[in-house]
Every structure is written in structure tokens, then in C-alpha cells.
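Visitor: Below is the sequence, then the predicted model.
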Amino acid sequence: MKSYEVNFDGLVGPTHNYGGLSYGNVASQSNSQQSSNPREAALQGLAKMKALMEMGFQQGVLAPQERPDVAALRRLGFAGSDAQVIERAAKDAMPLLVASCSASSMWVANAATVSPSADTRDGRVHFTAANLNCKYHRSIEHPTTSRMLGAMFADQKHFAHHAALPAVAQFGDEGAANHTRFCRDYGQAGVEFFVFGRSAFDTRYPAPQKYPARQTLEASQAVARLHGLSDDGVVYAQQNPSVIDQGVFHNDVIAVGNGEVLFYHEDAFLETDKMLAELQAKLGKCGGNFQSICVPRSQVSVEDAVRSYLFNSQLLSRADGSMLLIVPEECRGNERVWQYLQSLTSSGGLIREVKVFDLKQSMQNGGGPACLRLRVALNQTELAAVNPGVIMTVPLYDTLTQWVDKHYRDRLSENDLADPQLLLECRTALDELTQILKLGAVYPFQIN
């Protein structure tokens, strides 16, 4: 039976803004308070989805969350009508209003961790929504994320859903941004690679000194248990604390993997040789041939990797066995990174081609191509069981671009977030979107 890796890209929400909310994310903080363009952001993301679909890759879409999150503001003590809640938050605690308006759910690499049926004990695809408890504006996402994934992958015969881990620091979980799967074929058993920044209970593991390590070893281990993964099918690796302190807040900012290949920076991990040997041995038992591409610090510094988001890219397998790397425009704008990529693709190695996409609106807030997609490996039967409304087609692309043009503003500043009309605009747009994507009632305003 044929299997696929389906990329479900996050659709950028109508409140896309540069709030500078993510400490440790250099791009997010450096562009704080600039005016954003939600319409352009959404159209840029949709253009990438359409392009990959036209290249022959399976492509889906994951809807944004309801923002501003009035219910979250009510839990923090703001009362009255919805308009009054927003007005009072803007007057008394603007940072909380900004956080409640964040469109960060666009980066669906953080939505969940996904294990395909070939790896799990019960033969189902498992999803665990990420608690994202390191940042308040992201910690409020997982209830809607769980409903959304449940509406997309509803057939319990094929799909299993787990609630987010306890929302405490010891179980900080950032989802697929710190998870990669290696396999010979998407439908065959593989090795799931969990990368953590610190251990909550074991002091033998060093921790970064400047920025927080968002993923814990204990969270990764809990997800592996929930998904019914075997010890032979899991490898845990620690992210280098020094690169976290240089702005590498997730592993997908310094490494990306697909199929049998890991593309990573020389400084990405601790005990790299031991980790590579374990990946090679365990993938070998699954019939695979693990291969790695190390980018030397002498050619690309960590600073250049963070500025360009070289590794926050999509590594895609083509029918002829070669690989395609999807990178943001910022890679072409960095001379050292672009020179490295030219030498990489001309060497006749595993990565044969690089395609560049303009994702400036997302990039300025700290998210590149890899942040914008959640990878789900599915066989033909499972793919047929997915809600068909979320699978990208040319008609769906056309409908969504028209929907964006109709509902999205082309400029948004912090002051605009205090406008109660924005809430009405967003709810109207999202109510229409759930009908387009055939999701049913997934948003709080549709349920309550």
C-alpha cells in the first residue's frame, strides 16, 4: 500500500501581528511593534501550499485559532461584554491583549507530535497536542488545536488523539518542532527522533544560561509512551545549550530530517557522534540506511543559520529518490548561506535542488517553511479517512484566497488590536472558514 508524508500547513490568522512575544526567538523580538500585513501573510502561506501541491506533494491546511481569545482574558479577570473585555484589557493590561491576539498558531509544527501507524503499538496514527507552556500566548492554543485535529482526523479506527501533557515546566512540550522521523518508506516502521533542551529531573544534562530550553526530556519520553512507541524505534538527543542561547529556540531552527537523511549544523547537538551511531543502528534494523549531511560552522555560522533560517526548511523526497529543499527568501539574501547551498546542490549529493519562497511576513515573526507545516505520514487508507475538506486542491486554493481577500486587513498595528470590530471581523471569517473546510464547530464562539 502506498504511503505519503502529508504537509498540513497553518493558515495565517486575521490578527497576524508583531507583538514580540517570544523571548529567545531573535526575529520575533527584533521586529516587535512593527505594523504587519495579515492579508499578505496568509496569501504567502497559501502560495507555498499551492506550489507544493502542484509539484506533486500531498498538501493540506490547518485552520487558525480564534483571536482575540476573549475567554482567556475573562479567566484573567476582565469582565463585561466581549467589547468591554477588550476595551478594559487594552486600557489596563495591553501586553495581555496583545498575547490574546497572537496568530502564532500559524506555526503548526508546534501544534502536536504525530506518530504514524507503522510505528505505534495499536497500528493507529497518534496525535498529542503540544502544551506550549513556555509562552503564555501559545499555552492557550492546545484546547482548540485538539478540537481541530479531532475534526480533521476523526475516524477512531485509524486515528488516536491525546490531550496535551500537564502544563508545568517539567513537561514543556513544543510538538513536532523538536521531533523528526526517519524511515526507508513512510509506510514502514521507522525511528522517531526526539530532541530536548533540558531535563527537568536529571541534573547531569546541562542547560542554557540565557534563553529557556522549551522542550524537556521528560515530555518527549511521555509522548513516546502515549503513542506506544518501542524502545528500538526511538532516539533521544540533547540540543546544544550554547545554540539555544544564540536563538535556536527549537531543533527545527538548526536541523531538519526526512526519510533516511538528517541535515544539521555542526553545533546542533551534544554527543553528536553517539547520536548518529544510534540512529544508524536503529534505522538499520528497520531496513533503512541512515545518512547525514553536516553543515560545518566554518561555512555557515550559527548566527547565519538563525538569521537565514537555513534549517527551518522543508526537506522533501521526490519520486526519483533525490531530495528538494524548500527555503525562505532570506537564505538567498545571506551570501554565505547561499554560497553553501549552491555548492551543496552542485555536488551531486542527496539534496539536488533548492526552491526559494517569499514568507517575509512569517519570517519577521520568527517562523519559516518548517514552522508552517505539520507532517503526518499516512497510508492510502488513512489518507482516505482524513476530512476531505482540509486537503488542498486548486478549487480550495481559489476559495481560500478569495476568503482572505474578503476578510483580512492589509495593515495591523498594536493599536488596532483594541478595536472591538476586529473581533467581529475574525469571528465572521472563521465561521465561514469552518464551512469551507467542513470542520464543524471547533471554535469557542461556535460552541458556547
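Guide: Looks like it came in fine.
Visitor: C-alpha only now, for contacts and for neighbours.
Guide: Noted.
Visitor: what are the ranges of the helices in the stretch 51-200 of the chain?
Guide: Shown for the stretch 51-200 of the chain, the helices assigned by DSSP state H, counting those that start in this stretch span residues 70-75, 82-92, 94-100, 136-139, 142-152.
Visitor: Against which helices or strands is the last one packed?
Guide: In other words, helix 142-152. Here helix 142-152 is seen to pack against strand 125-129 when contacts are counted using 3 or more C-alpha pairs under 8 Å, 6 or more residues apart in numbering; DSSP states H and E.
Visitor: next one: the shortest one
Guide: Helix 136-139 is packed against helix 94-100, with contacts defined by 3+ C-alpha pairs under 8 Å, 6+ apart.
Visitor: buried stuff in the helix it packs on?
Guide: When burial is assessed from 16 or more other C-alpha atoms under 10 Å, helix 94-100 yields the following buried residues: 94, 96, 97, 98, 99, 100.
Visitor: Contacts only, for the fourth one.
Guide: The reference is to residue 98. Shown in contact with residue 98 (C-alpha atoms under 8 Å, 6 or more residues apart in numbering): 19, 414, 417.
Visitor: Can you tell me how far the second one is from residue 250?
Guide: Taking C-alpha to C-alpha, to the nearest Å as the criterion, residue 414 is separated from residue 250 by 27 Å.
Visitor: more crowded one of those two?
Guide: Neighbour totals were compared for residue 414 and residue 250, and residue 250 leads with 28 against 21 (other C-alpha atoms under 10 Å).
Visitor: show me what contacts the more buried one?
Guide: 177, 178, 214, 244.
Visitor: Run through the residues that contact the first one.
Guide: Which is residue 177. With C-alpha under 8 Å, 6+ apart as the criterion, the residues that contact residue 177 are 109, 110, 250, 251, 252, 371.
Visitor: Structure two is appended below for comparative analysis:
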Amino acid sequence: MSESVTLGYREVNFDGLVGPTHNYSGLALGNVASMSHGGLVSNPREGALQGLAKMKSLLDAGFAQGVLPPQQRPDLGALRALGFSGTPHEVLTRAAREAPQLLRAVCSASSMWTANAGTVTPSVDAPDGRTHFTPANLQSSFHRYLEPETTGRVLAAIFHDPHHFAHHSVLPATPAFSDEGAANHTRLCASHGEPGVHLFVYGRQAFGGDPAHEPKRYPARQTLEASQAVARQHGLSEAQTVFAQQHPEAIDAGVFHNDVIAVGNGPVLLYHEMAFRDEQATLDALRTKMATPLIPVRVPVEAVSMDDAVSSYLFNSQLLSHSDGSMTLVVPGECQENDAVWRTIQDLLLAGHNPIGEVLVKDVKQSMRNGGGPACLRLRVALSAAERQALSGRVLLDDALYAELTAWVEHHYRDRLAPDDLADPQLAEETLSALDELTQILQIGSVYPFQLG
């Protein structure tokens, strides 16, 4: 029996709960779905229930599932820092009148996409034998730049035991160290408890980069320097890391994060041929450093166009391992609705020479309309049995927690939210009441600004 088996390593997917202010404000430049659905009416209750249903179905299928809470929204503190004063009602009313885009930003429920919460290195790879966390600074967009402080408190509250977990500072929130978290990071290995190689994907190089190799239409959100800094924080060596540039044409097509064009799990890397600027060099580097043979699953542009890849979010899917080494691919319903993508899934994946033997289709349409598929909704954390025991709070999903969270959503969430509704002070009161109750359900203590005073 291998050491990884005796230590009981399992990957836990920590999904972000869709927040009560889930709305379509079209805030994310370069995110085609977000921009195209801006101004539509959202259904926060449906969004949260869709996310919970996905979590529950994966739990029932035998996968370990965790839960992360949403952020406090609206962020009145951010509005006050920008010069809006008075009562909450006065702050919201004035912001809606004078700076509606700022109001929409401070009400964003984007923290549901916990793939951007931070970067994680499991203990089996870290020199000190602890699991390491670095919250992403998300400095490339204002509405996400507001998240890291609370994200850090949440992660520290859950992964609290210093004997098992190490927490690092957010990188400097400057363009040179623009960091979008695990959405641009993939760990490849024989199994979750075996040493792995960390693939960091960046869009541009801040110092000494060639502008000719950068996107022209949309911004590159991850820098090489940020990826290198996170690797250093976590103690990863050169032999454990590969740094690859995302294809600039993919970014300009709407692939704002690498997890929109590639997904890895175990030894498998499922990717579109336009994922990397230098595809062959990326594969060669992985093959050289991995202790187990890489299994690349390449989807050519002839099978799935860039437009189809972005609209279906085929690559923003979850790839999950079973104990026998086989894998399940969890795709959004939009994949089934796209003939070319669905044919590729059947012909190239299920009939191919790779461990992917099952495809599960999940409805996460409320999230998809804002540009986030199944992979965006979860932060992957490989944990030993002892580390799972050391978790604080009640964050590992089971039937009882699922039922309680479902009832919580049904009680607190609206089923209709238009951008103009964000100025409603009653919405702010409803949200604070809901979040206060949620921290009690999850038993994570005081993590929100309004709870800290």
C-alpha cells in the first residue's frame, strides 16, 4: 500500500455559495458571457440552488465536497472609502445616482467563483509538509479587488491549524503582480497524494515582456511575475513547476483565464490546441518533470472552434478521479446544447485512449450567464485524512448540511434581481441577516466586516 493511500489523501472541491446579490451587471471586461448578459434580471435563489444541487450530486457520486461562503455585499465600506457618506440608505441612493457602475461593482457576487479565491499547494508538495494558501489579489478588476481580505479571513478560519496549514500574504495589488488564483494553476500528478508538478499559466510578462506576444483586444489578467511569486511563497522548486504563456489569441477570443481553455487532473491534461502560446514546449516541460507519464487530451480547433469553446465552457469543466483511476467530466448544460462540442465529448473523450469514462451534465445556467462554469465554482484542495480532521467549522458537505443550506437559501434569497434593485437598502439588510446566519450554520466565527465592527 502506497504512502498516499495510507495517509488518505483526497481532493476536496470547495464550492462557493452563490451570494444573495447575484446579478448581471456585465462588469468583467474580456468575459464574453458576462458582457453579453449585462442588464438582464437574475435569479439569486435559483443560482444558489443550482450550485448546491451540483455539490450534492457530486457528493452522492462519492466525491468529497466542501462549501465556502459568499462575500459581504453590498460593500458599503468600499463606497465610504470612495467618498460616499451618511446612512446606508443615503450611501446607496447617492451611489446609484452619481456612480451606478460603482454600486454594481460593490454588489457583485463574483466570489462564487472560488477558482479565483487563491492558489493552493498540498502538503505532499510543500517542503514543510503543510498545505499552503495564497489569496489572489484580483487587482485587474475593481469588483474582484474587493474580495481578498475577506477571502483570507475565511480561508484562515477554515484551514486554521498551523501544524497543517500555512497562509501567505496577498501579492502587491499592482499590474506587475496581477494574480487570479487557481484559475491559472493546474497540478498534475499520478494521484492526489503523490508529488505533483504545478503548471502556472500567465498571460503576460510584466518586466521585459514582448508586447507582440500579448493580447490586443482584452487584458491579460495573470502575470508571469505573480505566478513565480506564489510558487516561491509555497516553497516550490524549479523541478516542481512549469510556467507557460496562455495563447494571446485565446485571451482575445474571450478566454480570460486558463481554466476556460484547459483542465487538468491527475496525469490528464484536457486542453484546446489554442490554450498555450507554445504548445509543444509546454507539453515537453511537463513530461520532463512529471514522475508519471502525462496523458494529454488535445481538442483541435477543427473539432471545437474558439467561439464554441467559449460559449459552451467545455474546458471550464470539473475533471474528477475515482479510486480505480477512471475519471468523470462534469460539464455545464451548454455543452450538450452545442452539437460540435457534444460530438467531441462523445468521439474524442469517451472513445479516446484516456481515463475519462463518464460525463455528467449539470445546470449552472445562472452562473454561466455571468461567465462561470463548473470549474469556476470550486477551489480544489488535496487533503490527507489528518488534514480533513483538522478543518475548523462545518464546511464539508453532507446530507444534513445540504438540507440546512437549501432551507437557508429558500428563506433569505430573492428570486428576481435587476441591476436597479441594488440600491434597495432592504436588500443590504436582508444580505447581512442571511450572512450572519450562514456563519453560524458553517460554524466559522466572525469573518465579515459587519461582524468585526
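Guide: Now that the structure is in, tell me what you want to look at. As the structure is a prediction and not an experimental result, all values here were calculated from the model.
Visitor: Quick TM-score on the pair, please.
Guide: Their TM-score after superposition, calculated using TM-score structural alignment, normalised by the length of the first structure, is reported as 0.98; 445 aligned residues with a C-alpha RMSD of 0.9 Å.
Visitor: which one of the contacts of residue 177 of the first structure is nearest residue 442 of the first structure?
Guide: Nearest to residue 442 of the first structure among the contacts of residue 177 of the first structure: residue 110, at 18.6 Å, using C-alpha to C-alpha.
Visitor: what's the matching residue for residue 244 of the second structure over in the first structure?
Guide: Matched by TM-score structural alignment, residue 244 of the second structure corresponds to residue 237 in the first structure.
Visitor: my guess is its match contacts residue 268, does it?
Guide: No - counting by C-alpha atoms under 8 Å, residue 268 is not a contact partner of residue 237 of the first structure; they are 10.2 Å apart.
Visitor: Neighbour count: those two, which is higher?
Guide: Higher neighbour count among residue 237 of the first structure and residue 268: residue 268, with 24 against 19, using other C-alpha under 10 Å.
Visitor: corresponding residue for that one in the second structure?
Guide: Matched to the second structure by TM-score structural alignment, residue 268 of the first structure sits across from residue 275.
Visitor: quick one: contacts for its match?
Guide: For residue 275 of the second structure, the residues meeting the contact criterion (C-alpha under 8 Å, 6+ apart) are 246, 247, 250, 258, 261, 262.
Visitor: Just send these back as CSV, with neighbour count and distance to residue 385 of the second structure too.
Guide: What follows is the contacts of residue 275 of the second structure, written out as CSV (neighbours: other C-alpha atoms under 10 Å; distance: C-alpha to C-alpha, whole Å):
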residue, neighbour count, distance to residue 385 of the second structure
246, 30, 35
247, 25, 38
250, 26, 39
258, 28, 30
261, 29, 32
262, 26, 29
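Visitor: can you redo those residues as TSV with secondary structure and distance to residue 431 of the second structure?
Guide: Written out in TSV, the entries for the contacts of residue 275 of the second structure read as follows (DSSP: H, G, I helix; E, B strand; the rest coil; distance: C-alpha to C-alpha, whole Å):
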residue	secondary structure	distance to residue 431 of the second structure
246	strand	38
247	coil	40
250	helix	37
258	helix	32
261	coil	34
262	strand	35
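Visitor: what's the closest of the residues you listed to residue 167 of the second structure?
Guide: Sorting the contacts of residue 275 of the second structure by distance to residue 167 of the second structure puts residue 258 at the head of the list, at 24.0 Å, by C-alpha to C-alpha.
Visitor: where along the stretch 351-453 of the second structure do the helices fall?
Guide: 365-368, 385-389, 399-412, 425-442, 449-452.
Visitor: Among those helices, which comes closest to residue 324 of the second structure?
Guide: The closest of the helices of the stretch 351-453 of the second structure to residue 324 of the second structure is helix 385-389. By C-alpha to C-alpha, the value is 18.7 Å.
Visitor: in the first structure, what residues pair with the closest one?
Guide: Residues 380-384 of the first structure are matched to helix 385-389 of the second structure when aligned by TM-score structural alignment.
Visitor: Superposed on the second structure, what's the mean shift for that stretch?
Guide: Superposed on the second structure, stretch 380-384 of the first structure shows a mean distance of 0.7 Å to its aligned residues (mean C-alpha distance after the TM-score superposition for the first structure).
Visitor: related to what we said a few turns ago, and the contacts of residue 250 of the first structure, which is closest to residue 443 of the first structure?
Guide: Compare each of the contacts of residue 250 of the first structure with residue 443 of the first structure using C-alpha to C-alpha and the shortest gap goes to residue 177, at 24.4 Å.
Visitor: mind listing what the residue most central in space within the first structure touches?
Guide: The central residue of the first structure, meaning the one whose C-alpha is nearest the mean C-alpha position (C-alpha atoms, centre = their mean), is residue 109 at 1.4 Å. With contacts taken as C-alpha under 8 Å, 6+ apart, residue 109 of the first structure has the following neighbours: 175, 176, 177, 370, 371, 372, 373, 374, 375.
Visitor: Aligned against the second structure, show me the partner of it.
Guide: Residue correspondence to the second structure (TM-score structural alignment): residue 109 of the first structure is matched to residue 115.
Visitor: just the helices in the stretch 201-350 of the second structure please.
Guide: 224-233, 248-252, 279-289, 306-312, 333-337, 339-344.
Visitor: so the first one matches what in the first structure?
Guide: I take that to be helix 224-233 of the second structure. For helix 224-233 of the second structure, the aligned range in the first structure is residues 217-226, judged by TM-score structural alignment.
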